[in-house]
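In: I need the structure of the sequence given here:
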Amino acid sequence: MNEISHRKARTIIAKTLAKGREMELKPLSVVVLDAGGHVKAFEREDGAAPGRFDIARGKAFGAVMLGMGGQAQMARAEQQAYFMAAVNGVYDGKVVPVPGGILVMGRKGEVIGAIGVTGDTSDNDQVAGVAGIEAAGFDAQP
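Out: Sure, this is the predicted structure:
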């Protein structure tokens, strides 16, 4: 499988939100991007702040464009702040380099997209997102 179908994108979102409810997280927003950084699906739970789309998209966009999850991006930003600042310049400030941006991996280990989860702590966002990706039958790379 070399892409995320709309049905699988909706499954990722539903399972991510279910994990968030199970963990009693604050209201989440979840976006699924394809391998080209285009939005496949998005959902914002009741009570989530209206600006969460841009944060979720920034987490996912950075992951798919750089080929590294938000956890790895954050480590890179801490070690080489100038690099992430330059990357954000290249992408017009659209990269949010923190956990919650998670690569979706295909059966052969290829990047087929990314998700961005936001609403609670970045670490909790990541846990919920990984659960959603795995529940849809994909591997996650945070």
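
In: From now on I want contacts and neighbour counts done on CA atoms only, so please keep to that.
Out: Will do.

In: Centroid-nearest residue for the chain?
Out: G116 (2.2 Å; C-alpha atoms, centre = their mean).

In: here's the other one to compare against:
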Amino acid sequence: MHRLTLAQSNALIDAALAKGAELQLKPLTVTVHDAGGNLIACQRQDGASNMRVKLAGAKASGALALGVSSRTIGDMALDRPHFIAAVDTMADGGMVPAAGGVIVADADGTIVGAVGVTGDTSDNDEACALAGIAAIGLKPFN
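Out: Here you go, the predicted structure:
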């Protein structure tokens, strides 16, 4: 497999939102992107603020742009804030240096896309992203 389908993307979102419900999190927004950063699917739960779609997308897009999770980008921002600020201005879709954006890979380690989750703490957002990836039988890259 070299790309995420709409059916897989929707299943990933459903699983991420189910994890959020299990953990009793605040309303979440989940975006799924192909390996080129193009949006495949998005859901914003009732009560999620209007900026959440862009935030979730920027977590996923940033991860794809630099080839690492948005958590790692957050760590990079602490060490090299000027670099991350500069790259953010160049990245299509922006970049959010906080956990919740995870690159998705197939069994062979080929990058097939990314997921971005926002709405609760960054750690909880990432937990939901990872749950969604696992639910469709894929794995996080890196």
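
In: Just give the TM-score of the two.
Out: The TM-score (TM-score structural alignment, normalised by the length of the first structure) is 0.96; 142 aligned residues with a C-alpha RMSD of 1.3 Å.

In: once aligned to the first structure, how far is the longest helix that the second structure contains on average?
Out: In the second structure, taking DSSP state H as the definition, the longest helix is helix 6-22. Aligned to the first structure and superposed, helix 6-22 of the second structure gives a mean residue distance of 0.2 Å (mean C-alpha distance after the TM-score superposition for the first structure).

In: immediately after that helix, which helix or strand?
Out: The element immediately downstream of helix 6-22 of the second structure (helix or strand, assigned by DSSP states H and E) is strand 29-34.

In: elements contacting that following strand?
Out: Applying 3 or more C-alpha pairs under 8 Å, 6 or more residues apart in numbering; DSSP states H and E, one finds that strand 29-34 of the second structure contacts helix 6-22, strand 39-44, helix 52-66, strand 111-118.

In: Onto which residues of the first structure does it map?
Out: Counting by TM-score structural alignment, strand 29-34 of the second structure pairs with residues 29-34 of the first structure.

In: The matching stretch vs the second structure, average distance?
Out: Mean deviation of stretch 29-34 of the first structure relative to the second structure after superposition (mean C-alpha distance after the TM-score superposition for the first structure): 0.2 Å.

In: Contacts for that stretch next, please.
Out: By C-alpha atoms under 8 Å, 6 or more residues apart in numbering, the residues outside stretch 29-34 of the first structure that reach it are 3-4, 9, 12-13, 16-17, 39-45, 48, 52-53, 56-57, 60-61, 64, 112-119.

In: Kindly report the same for stretch 83-96 of the second structure.
Out: For stretch 83-96 of the second structure, the surrounding residues in contact (C-alpha under 8 Å, 6+ apart) are 54-55, 57-63, 65, 70, 73-74, 76-77.
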